[in-house]
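Chemist: Sequence first, then the predicted structure:
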Amino acid sequence: MFRLAYVPGVTPAKWVNVWTERMPDVPITLVAVPAAEVVGLLRNGGADAGFVRLPVDRDGLSVIPLYVETTVVMVPKDHAVTAADEVTVADLVDDEVLHPLDDTIEWTVRPGLPAFTRPATTADAVELVAAGTGILLVPLSLARLHHRRDLTYRPVPDAPQSQVALTWPTDATTDLVEDFIGIVRGRTVNSSRGRTPASPAEKPAQRQAQKPAQNGSGRRAVPASRKRVVPASRKKKGHRPR
C-alpha cells in the first residue's frame, strides 16, 4: 500500500489514476490533511509522501516544487472590486483583510487593514467574508474549494503566490516513493528510472521491426556480404554472370 497525503485545494486525481494503471497490485490511499499538519504527519510515518504548500520546514525532507498558483481575493458579490477583471494589492488598502491561522501565503507586508480577529481556518475566514466582516486572499484552488453563491473572487497579480510541492522523508525514499516521483515528473513506463518492465505484448512488434527490409519485387534483400563477386576478367561484353 502507498499512502499519499494532500492539503486542501490540491487535486491529486491525475497522478493517482496513472498509479492505478501502472501499479494495479499496490493500492494507493489518500490522506486529506490540513496544511499546517502535513509535515508532522510525514515525519511521524503517517504517509509515504505528500503534496504540500511551500514554504515548509525542510529538515529531513526531500522536496520537488511543482507549480505556482495565482492569488485571488474573495469578496461578497456586491463588493466594489468586482467591477474590475483583476485588482492590485493597493486597491485593497481600505479593506479589512482576514488572516487565518492556516494561511498558506507568505506575506512580507500584509495588505489592507487588520481584521478584528484571526480565524482558525480558511473555511472559518470564508464564513466571515460571507457575513461582510472582511475580505480574504487565498490561492485560486482554495477559492474554488470554498465556492459559495454569495461570494466571488478576482485575481491579484502583484500579491505573493503559493507554490505546491511533492515532499517525503529523505530517509524513507522507498521504491514505491521513487515510482510515484516518476509519475509526478511524467516519466513513461519504459523510462530509465521506471521499475515496471515492458509488456510482453510489445515483443512481437519489436521482432517484426528487426526483420530485413524487402526489395520492390517482394523478395528479401540480399546482404552485400553474400552477393556474388564476378572477377573483372569475366566482365566481357555480352557475358552475364551466373
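Modeler: It's in.

Chemist: CA atoms for contacts and neighbours, from now on please.
Modeler: OK.

Chemist: Run through the strands of this structure in chain order.
Modeler: 2-6, 28-32, 49-54, 61-69, 71-76, 96-97, 113-114, 136-139, 151-155, 162-169 (DSSP state E).

Chemist: buried stuff in the fourth one?
Modeler: Buried positions in strand 61-69, judged by neighbour count with 16 or more other CA atoms under 10 Å: 61, 62, 63.

Chemist: got it, and the first one?
Modeler: Residues of strand 2-6 classed as buried under the neighbour-count rule (16+ other CA under 10 Å) are 3, 4, 5, 6.

Chemist: Save those residues as a markdown table, and put in distance to residue 117 too.
Modeler: Listed next are the buried residues of strand 2-6 as a markdown table, based on distance: CA to CA, whole Å:
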| residue | distance to residue 117 |
| --- | --- |
| 3 | 36 |
| 4 | 34 |
| 5 | 30 |
| 6 | 28 |
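
Chemist: Can you get me a residue count around residue 78?
Modeler: Residue crowding around residue 78 was assessed by other CA atoms under 10 Å; the count is 11.

Chemist: How much space separates it from residue 3?
Modeler: Counting by CA to CA, to the nearest Å, the separation of residue 78 from residue 3 is 43 Å.

Chemist: Same check on residue 167?
Modeler: In terms of CA to CA, residue 167 sits 13 Å off from residue 3.

Chemist: Now do the shared contacts for the two.
Modeler: Listed as contacting both residue 167 and residue 3 by CA atoms under 8 Å, 6 or more residues apart in numbering are residue 49.

Chemist: picking that back up, so which of the strands of the chain is nearest residue 237?
Modeler: strand 61-69 (75.1 Å; CA to CA).

Chemist: Summarise which helices and strands that closest one is packed against.
Modeler: strand 162-169 (3 or more CA pairs under 8 Å, 6 or more residues apart in numbering; DSSP states H and E).

Chemist: ok, and here's another one to check against it:
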Amino acid sequence: MTGSEETPSFRLAYVPGVTPAKWVKVWHERLPGIPLTLVQVPAAEAPELLRAGEADAGLVRLPVDRDFFSAIPLYTETSVVVVPKDHVITAADEVTLADLADEVLFHPLDDVFDWEQPPGEPAFERPATTQDAIELVAANVGLLVVPQSLARLHHRRDLTYRPVTDAPQSGVALSWPQEATTDLVEDFIGIVRGRTVNSTRGRPADGGGTKEGRTAGSAGKSQPDKKPRGAGQSGTRQKPAAKSSGGRGQRARTGGAKPAAKRGKPRRHS
C-alpha cells in the first residue's frame, strides 16, 4: 500500500469556520485503529502547511493551486454582513452590496474573499484578523462581510448578520498534495463523498479497492448455472408437457412436435 504503513495517524488540517466533526465521527467508526489528528490553521497558512507535509489533507477555502494540490469542492457558503443588533440593516431580511455602499466596511488582512473592488467606504486601517474586525464592528466603527460560518464562529450577543445576495462566496474543499495521495487520504475522500464502507470505490480491508483485489474478487464469484443441452433440446423455450389426467381434446406433446396420429386417411365405412 502507499503510505499507510509509514503513517501512524491521519492528520487533517482545517481552517476557521469549517466544522469537521461529522466526518471525524465516521472516521473513528470505520477506522478505529488509526487515530485522526486535527490541526487548526489560519486559512492563509493552510497551503504552506500541506506543502510542508505537516498534514495529510486539509479542509480549506478555495481557490487552491491546482498545479500542486488536488481538491474536492464540498460546499459554498452564504456571505453575510455582520452588524450591531440596533443597526438599520437589521430591518431587512437580506441586502446587496449597493445597500452597503455608504457604510464603512472592514477588510482584514486574513479576508477570505478575493474582491475585485472592495465595497463600501474604506476603513481607517485594515484589521490584522477577522476577530479584530468583529471587535471593531461591536464598537460601532464599521461593518464586516464574511462567510456565514465565520459570523457564527465569532458570534457575539450584541451583533447579528444578514445575507448579502451579490457578494463573493467562499467555497470549502478537501485538498491534499497530488503526489501524496495515500491510502488514508483515499479513505477520507470516501467519507466526505458519502460512500458506504462497502463501496466499490472505497478501500475495503480485503484489498477490493486495488486492481489485484478486484481480480481476486471476480475470480471467486460464482457464475450463473447453465443447463446442458440434451438430445432434442433447442435454443427456444419448450412448452410444458400436458398433464396426464384425462381431459377433453388433450394431446401428448413432445418438444413441440406434431401429434403422432396421421391425418388425411379416409375412414372405413361399415
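Modeler: Done, it's in. Fair warning: this is a prediction, and the values are worked out from it, not measured in the lab.

Chemist: Can you pull the TM-score for these?
Modeler: TM-score for the superposed chains, counting by TM-score structural alignment, normalised by the length of the first structure: 0.81, backed by 209 aligned residues with a CA RMSD of 2.3 Å.

Chemist: thinking again about what came up before, could I get the strands of the first structure in CSV, plus columns for distance to residue 82 of the first structure?
Modeler: What follows is these, written out as CSV (distance: least, CA to CA, whole Å):
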stretch, distance to residue 82 of the first structure
strand 2-6, 31
strand 28-32, 32
strand 49-54, 28
strand 61-69, 20
strand 71-76, 8
strand 96-97, 16
strand 113-114, 19
strand 136-139, 14
strand 151-155, 7
strand 162-169, 23
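
Chemist: Indicate which one of those strands is closest to residue 186 of the first structure.
Modeler: Once the strands of the first structure are compared by CA to CA, strand 61-69 is nearest, at 11.6 Å.

Chemist: The closest one relative to strand 49-54, how many degrees between them?
Modeler: 60 degrees (axes from the mean of the first three to the mean of the last three CA atoms, to 10 degrees).

Chemist: and strand 61-69 of the first structure with strand 162-169, angle?
Modeler: Using the same axes, to 10 degrees: strand 61-69 of the first structure against strand 162-169 is 160 degrees.

Chemist: Using the aligned residues only, give the average distance of strand 61-69 of the first structure to the second structure.
Modeler: Once fitted to the second structure, strand 61-69 of the first structure is off its aligned match by 0.6 Å on average (mean CA distance after the TM-score superposition for the first structure).

Chemist: So which residue is dead centre in the second structure?
Modeler: The centroid of the second structure falls nearest to residue 193 when counting by CA atoms, centre = their mean (2.8 Å).

Chemist: residue ranges of the helices in the first structure, please?
Modeler: 13-22, 38-43, 122-130, 140-145, 175-184, 203-209 (DSSP state H).

Chemist: Now the first one: buried residues?
Modeler: For helix 13-22 of the first structure, the neighbour count (16+ other CA under 10 Å) marks 16, 19 as buried.

Chemist: which residue numbers in the second structure go with that helix?
Modeler: With TM-score structural alignment applied, helix 13-22 of the first structure matches the range 21-30 in the second structure.

Chemist: average gap between the matching stretch and the first structure?
Modeler: Looks like 0.4 Å for stretch 21-30 of the second structure (mean CA distance after the TM-score superposition for the first structure).

Chemist: How far off centre is that stretch?
Modeler: Centre-to-centre, stretch 21-30 of the second structure and its host chain are 14 Å apart (CA atoms, centre = their mean, to the nearest Å).

Chemist: same deal with stretch 177-196 of the first structure?
Modeler: Averaging C-alpha coordinates over stretch 177-196 of the first structure and over its chain gives two centres that are 14 Å apart (CA atoms, centre = their mean).

Chemist: contacts for stretch 112-121 of the second structure?
Modeler: With CA under 8 Å, 6+ apart as the test, stretch 112-121 of the second structure has contacts from 43, 61, 97, 100-105, 107, 146, 168-170.

Chemist: For the aligned partner of residue 185 of the second structure in the first structure, give me its contacts.
Modeler: In the first structure, the residue paired with residue 185 of the second structure is residue 177, using TM-score structural alignment. The contact partners of residue 177 of the first structure, taken as CA under 8 Å, 6+ apart, are 48, 49.

Chemist: what does the match of helix 13-22 of the first structure contact?
Modeler: So stretch 21-30 of the second structure is in contact with 34, 35, 36, 188, 191, 192, 197, going by CA under 8 Å, 6+ apart.

Chemist: How about stretch 129-137 of the second structure?
Modeler: The contact list for stretch 129-137 of the second structure, computed with CA under 8 Å, 6+ apart, reads 82-84, 106-111, 127, 142-144, 154.

Chemist: Output the residue interval of the first structure matched by it.
Modeler: Under TM-score structural alignment, the match for stretch 129-137 of the second structure is residues 121-129.

Chemist: Return the set of buried residues in the matching stretch.
Modeler: Of the residues in stretch 121-129 of the first structure, 122, 123, 125, 126, 128, 129 count as buried by neighbour count, 16+ other CA under 10 Å.

Chemist: Among these, which one lies nearest to residue 42 of the first structure?
Modeler: Checking these one by one against residue 42 of the first structure (CA to CA), the nearest turns out to be residue 122, at 22.2 Å.

Chemist: so how far is residue 91 of the first structure from the closest one?
Modeler: Using CA to CA, residue 122 of the first structure is found at 22 Å from residue 91 of the first structure.
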